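In: have a look; sequence and predicted model below, questions after that.
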Amino acid sequence: MTPPLTPLRRRSMLQGLGCLSAGLAVGAAAPPAAEMAETVRPPDVTTTPPRQWGPSAPPSYTPDPDVLVIDRSFKDLLFGAATLHRVWDQGTWLEGPAWSSEGRYVLMSDTVTSRQYRYIWETGEVTVFRPESYHSNGNTFDYQGRQISCEHFLRRVIRWEHDGSVHVVADHYEGRPLNSPNDVVAHPDGSVWFTDPSYGTGFTEGHADEPGGEANPDGRIRWRVGAELVGVVGGTKRQADHTFRVDPSGRVDAVLTQAQLPNPNGLCFSPDHKNLYVVSSGRQAGGNGHDGDLAIHMFDVQPDHTLANPRLFTNMRYQGVQMGADGMKVDVFGNLWCGASGPLGLCGVFVFNPEGHLIGRIRLPHGVSNLTFGGPKRNWLFMCAGESLYRLQVNTQGAGPA
């Protein structure tokens, strides 16, 4: 018996018949091989047939072919009628999405152009939020609704107060300046936790070190170019990269040293704040001597705010490929949704259950730098991937403030 046509098989057949009828109608011969070599490009998508993105793309089939169930439990987290959408593609390198409950928008940073944008919930528009963000990266909102941002260029973490003033959360540790704070999360006790690798100590996302620093060892880089934007630059030489906690009193403590976890990147708490997840990323630009292991690590948060019981949550290896983890968030059930970089077809979002087992994937045509849950019910997943922002309605909710 001939099996019934699935939506994808129907679409393949219809496209094939459409191409055949078009060829018969115009009676055109096939173009020369040389011409085809110039015009035919490899698909930049992961589905078969190739998927189209953007507002003019035809409706996708459901369930979405790029939302992949690995374990049955992942189905419980999905809304079966939802499809992936690319809602904006005018960025350069988007990072740090965070949902403002009060403003009803998704805030995000373009680390390259040094701007912040917002996706407005009611209209779906993306507008410039701050035309100069000092190469901000990670963002979050604390439990009072205040925006907290990591600024690469000024090498600091700041908080925007409700009256519009700026409070410097941290810019030094033990008398030395920070590197380039990367990702940040808020704790209900009023503390702020952030990672401080050195990805912003270069042209693209911040500024280089002064001569002699790791990011400018021979002094050839004109490290002050760009300082005219603000008249001053943040720290001048790379320091060891740590993971920090800033107490409500303002005291800055290193909860993880470079030796304990090199190249810290994304971080987030479990829903009950008893555990902290931290990504250890790859070698930094201009770095001399240490690499992260590209894995996600898990720690117990002690009553005295120190971390204990370090353990591997996942090594981020999939189908024999070492993937790169970046930003991540947990849902109310404790599942970890993590941005993943790697080969086309594998990159996108990986979803792990609380035990560290991969239960699902979201394929996108670019690695995801960071993600957040947003919308009035916190049941929309927003994903920053390269120059684009994607969204997917899900059947779970993000835990804590975005």
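Out: Great, that's in hand. Numbering: from 1, shown residues only.
In: C-alpha only now, for contacts and for neighbours.
Out: Fine.
In: for the protein, which helix is longest?
Out: helix 7-26 (DSSP state H).
In: and it, which residues are buried?
Out: Within helix 7-26, the residues scored as buried using 16 or more other C-alpha atoms under 10 Å are Ser12.
In: name the residues that touch the host helix or strand of Arg391?
Out: Using DSSP states H and E, Arg391 sits within strand 388-393. Outside strand 388-393, the residues within contact range by C-alpha atoms under 8 Å, 6 or more residues apart in numbering are 78-79, 82-92, 94, 379-384.
In: just these: which are in strands?
Out: Within the contacts of strand 388-393, residues falling in strands by DSSP state E are His85, Arg86, Val87, Trp88, Leu94, Trp380, Leu381, Phe382, Met383, Cys384.
In: with those in mind, which one is nearest to Ile158?
Out: Taking C-alpha to C-alpha as the measure, Ile158 lies nearest Leu94 of the ones in strands among the contacts of strand 388-393, at 19.0 Å.
In: quick one: residues contacting the residue nearest to the closest one when sequence neighbours are not counted.
Out: In space, and not counting its chain neighbours, Leu94 is closest to Asp110: 4.6 Å by C-alpha to C-alpha, 6 or more residues apart in numbering. When contacts are counted by C-alpha under 8 Å, 6+ apart, Asp110 touches Gly91, Thr92, Trp93, Leu94, Glu95, Gln116, Tyr117, His135, Ser136, Asn137.
In: on that earlier part again, out of the contacts of strand 388-393, which end up buried?
Out: Buried by 16+ other C-alpha under 10 Å: 78-79, 82-89, 91-92, 94, 379-384, out of these.
In: what's the angle from the strand holding Arg391 to strand 380-385?
Out: Strand 388-393 and strand 380-385 meet at an angle of 160 degrees, taking axes from the mean of the first three to the mean of the last three C-alpha atoms, to 10 degrees as the criterion.
In: presented hereafter is structure B, for comparison with structure A:
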Amino acid sequence: MNKNEYEIHDARFRWLIQANAPLQKIAGDCLWNEGPVYFPAADQLLWSDIPNNRMMRWAPGAGVGVFRANANFSNGNTRDNEGRLVTCEHGRRCISRTEHDGSVVVLASHYQGRRFNSPNDVIVDSRGTIWFSDPDYGIMSDYEGFRAEGEIGGCHVYALEPGASEARCVTDDFVKPNGLAFSPDESLLYIADSGASHVEGGPRHIRVFDVRDGALSNSRVFVSIQNGVPDGFRVDEQGNVWTSAEDGVHCYSPQGELLGKILLPEVVSNLTFGGLNRNRLFVTATSSVYALFMGVRGAAR
């Protein structure tokens, strides 16, 4: 990797990157990429191109193609514990799941009888519970969904237990909750608040919660982002947090120390670890997707 493509703020960062690995642009010509998710069984990456209302696919040797057109303005994606695709849809304002036969089912679309705003990012824990954020980005205009009035009266974070008929609200004091990720042992849950994107003086930080028996407690600010706002992020096997930012990807230690940055020419929206050894970082940016081999693996699922 070229020297000017990253910043080292702590010597530990040198052991997390693969210094001689080039930053590769694997896709372009999109409008706003989001929700990267890697499927090891097929060795392929999926992601959402939200304004173009499609989901894209990339695989080594096969290149880029459309995975799903008319994708209901999908945003965040993840795999569940059975290897199925779980998606946040702005268009239908729901969480959906793609079954192994290709059919798509809606898992949750309302809370206490009111429609969600526009589910944004999603993760699944080891028990199969689906955790997702619900800001209002997808109903603010017709660019990433359909303009509409919110029904819930706020932007919250929810958890949907396996077999449950309705999600439960786990925290309701965010301005615009966004990316989520667990620590490797799932004792901590990190949640981004990107409220500064539309609220003057709003939050631009990642908070962290203690997790016990599916409940959150002891909320505190983990890190504040100075370049843009935090969007999507992931945690590696050592517990370091790799988060999106305006100037690239920032890496923080479990104690919240800035270790280094991977600098990119576009605003970064999200990222995920993938590859057959979980040592390849896939980064979705404004119009492109980048890939980079790393010196550390993503946290095991």
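Out: Nice, I can see it. As the structure is a computational prediction, the values presented were derived from the model and not from experiment.
In: average offset of the strand holding Arg391 of structure 1 relative to structure 2?
Out: Strand 388-393 of structure 1 differs from its equivalent in structure 2 by a mean of 0.7 Å after superposition (mean C-alpha distance after the TM-score superposition for structure 1).
In: roughly how far is that strand from the heart of the chain?
Out: Relative to its chain's centre, strand 388-393 of structure 1 lies at 12 Å (C-alpha atoms, centre = their mean, to the nearest Å).
In: structure 2: matching residues for that one?
Out: The aligned range for strand 388-393 of structure 1 in structure 2 is 288-293, by TM-score structural alignment.
In: which one in structure 1 is aligned with Trp58 of structure 2?
Out: By TM-score structural alignment, Trp58 of structure 2 lines up with Tyr119.
In: ok, that match - contacts?
Out: Contacts for Tyr119 of structure 1 (C-alpha under 8 Å, 6+ apart) come out as Tyr105, Val106, Leu107, Glu125, Val126, Thr127.
In: which part of structure 2 matches the longest helix of structure 1?
Out: Alignment of helix 7-26 of structure 1 against structure 2: no match, by TM-score structural alignment.
In: distance between that helix and the chain's centre?
Out: Remark: helix 7-26 of structure 1 is offset 38 Å from the chain centroid, using C-alpha atoms, centre = their mean.
In: also stretch 127-143 of structure 2?
Out: 11 Å.
In: now do stretch 330-346 of structure 1
Out: On C-alpha atoms, centre = their mean, the centre of stretch 330-346 of structure 1 falls 10 Å from the chain's centre.
In: please apply the same query to stretch 193-209 of structure 1.
Out: With C-alpha atoms, centre = their mean, you get 16 Å for stretch 193-209 of structure 1.
In: name the residues of it that come out as buried.
Out: Buried residues in stretch 193-209 of structure 1, counted by 16+ other C-alpha under 10 Å: 193-203, 205-209.
In: try stretch 189-206 of structure 2
Out: Going by neighbour count (16+ other C-alpha under 10 Å), the buried part of stretch 189-206 of structure 2 is 189-197, 203-206.
In: hmm, who's touching that stretch?
Out: Contacts for stretch 189-206 of structure 2 (C-alpha under 8 Å, 6+ apart): 174-183, 207-211, 221-226, 228-232.
In: what's the counterpart of Glu34 of structure 2 in structure 1?
Out: Aligning on TM-score structural alignment places Glu34 of structure 2 opposite Glu95 in structure 1.
In: what is the subsequent helix or strand relative to the longest helix of structure 1?
Out: Per DSSP H and E, the first helix or strand lying C-terminal to helix 7-26 of structure 1 is helix 33-39.
In: aligned counterpart of Gly266 of structure 1 in structure 2, please.
Out: Per TM-score structural alignment, Gly266 of structure 1 is aligned with Gly179.
In: what sits closest to its match if chain neighbours are left out?
Out: Gly232 (4.2 Å).
In: pull the contacting residues for that neighbour.
Out: Gly232 of structure 2 makes contacts with Gly35, Asp121, Asn178, Gly179, Leu180, Ala192, Thr243, Ser244, Ser269, Asn270, Leu271, as judged by C-alpha under 8 Å, 6+ apart.
In: reformat these as JSON lines; add secondary structure and distance to Glu7 of structure 2.
Out: JSON lines is the format used below for the contacts of Gly232 of structure 2 (DSSP: H, G, I helix; E, B strand; the rest coil; distance: C-alpha to C-alpha, whole Å):
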{"residue": "Gly35", "secondary structure": "strand", "distance to Glu7 of structure 2": "25"}
{"residue": "Asp121", "secondary structure": "coil", "distance to Glu7 of structure 2": "28"}
{"residue": "Asn178", "secondary structure": "strand", "distance to Glu7 of structure 2": "25"}
{"residue": "Gly179", "secondary structure": "strand", "distance to Glu7 of structure 2": "23"}
{"residue": "Leu180", "secondary structure": "strand", "distance to Glu7 of structure 2": "25"}
{"residue": "Ala192", "secondary structure": "strand", "distance to Glu7 of structure 2": "23"}
{"residue": "Thr243", "secondary structure": "strand", "distance to Glu7 of structure 2": "14"}
{"residue": "Ser244", "secondary structure": "strand", "distance to Glu7 of structure 2": "15"}
{"residue": "Ser269", "secondary structure": "strand", "distance to Glu7 of structure 2": "19"}
{"residue": "Asn270", "secondary structure": "strand", "distance to Glu7 of structure 2": "19"}
{"residue": "Leu271", "secondary structure": "strand", "distance to Glu7 of structure 2": "18"}
